[in-house]
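Enquirer: sequence unknown, structure follows:
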């Protein structure tokens, strides 16, 4: 059997991408990119006003272990979700 990265259900691609970024954020792999270079963020957290940021994960800068942990956690959660659905039918 050949391995493939094809998505079995194309409509689920957006949900899987969202899950990937949520898990990466939980693992602390989420990096913040400021929208403007003039933002002073040094004391923003202490003052309670954190500037608006856009998050992104720089996948090319992650180690194989870090990227694999995100994929492994995705698989674990998807299996748990499938099991809970199946338990409702059994």
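Expert: Everything's here; your move. Everything quoted here is computed from the prediction, not taken from an experiment.
Enquirer: going by C-alpha atoms from here, please, whenever you check contacts or count neighbours.
Expert: Fine.
Enquirer: can you count the residues close to residue 67?
Expert: Using other C-alpha atoms under 10 Å, residue 67 has 16 neighbouring residues.
Enquirer: check which helix or strand covers it.
Expert: Assigned by DSSP states H and E, residue 67 belongs to helix 64-89.
Enquirer: second structure for comparison follows:
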């Protein structure tokens, strides 16, 4: 296992120790300007770490959710265009 993968795994275990379950979430069925049903399952919500709440998007794999890897996408900062960065990747 490479050093980078070990670091990410350690970080995930470290963060998961202090994370609480999502405090609120909702299933998104439609997006503005997109009239067709979404071709994927999309959930949004907040999860709490210490006294901070983090907003998340969760998109389930279209192939095999139980077998496909989980991708964690971290974006943020002042005036960050999170959805734009997410949608362009």
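Expert: Now that the structure is in, tell me what you want to look at. Nothing here was measured: the structure is a model prediction, and the numbers come from that model.
Enquirer: what's the TM-score for these two chains?
Expert: After superposition, the two chains reach a TM-score (TM-score structural alignment, normalised by the length of the second structure) of 0.24; 37 aligned residues with a C-alpha RMSD of 3.8 Å.
Enquirer: packing partners of the helix holding residue 67 of the first structure?
Expert: Here helix 64-89 of the first structure touches helix 13-26, going by 3 or more C-alpha pairs under 8 Å, 6 or more residues apart in numbering; DSSP states H and E.
Enquirer: buried stuff in the helix holding residue 67 of the first structure?
Expert: 67, 70, 71, 74 (16 or more other C-alpha atoms under 10 Å).
Enquirer: what's the most distant pair in those?
Expert: Pairwise distances across those (C-alpha to C-alpha) peak at 11.0 Å, for the pair 67 and 74.
Enquirer: now do the same contact list for residue 54 of the second structure.
Expert: By C-alpha atoms under 8 Å, 6 or more residues apart in numbering, the residues touching residue 54 of the second structure are 46, 47, 48.
Enquirer: hmm, try it at 6 Å
Expert: Neighbouring residues of residue 54 of the second structure by C-alpha atoms under 6 Å, 6 or more residues apart in numbering: 46, 47.
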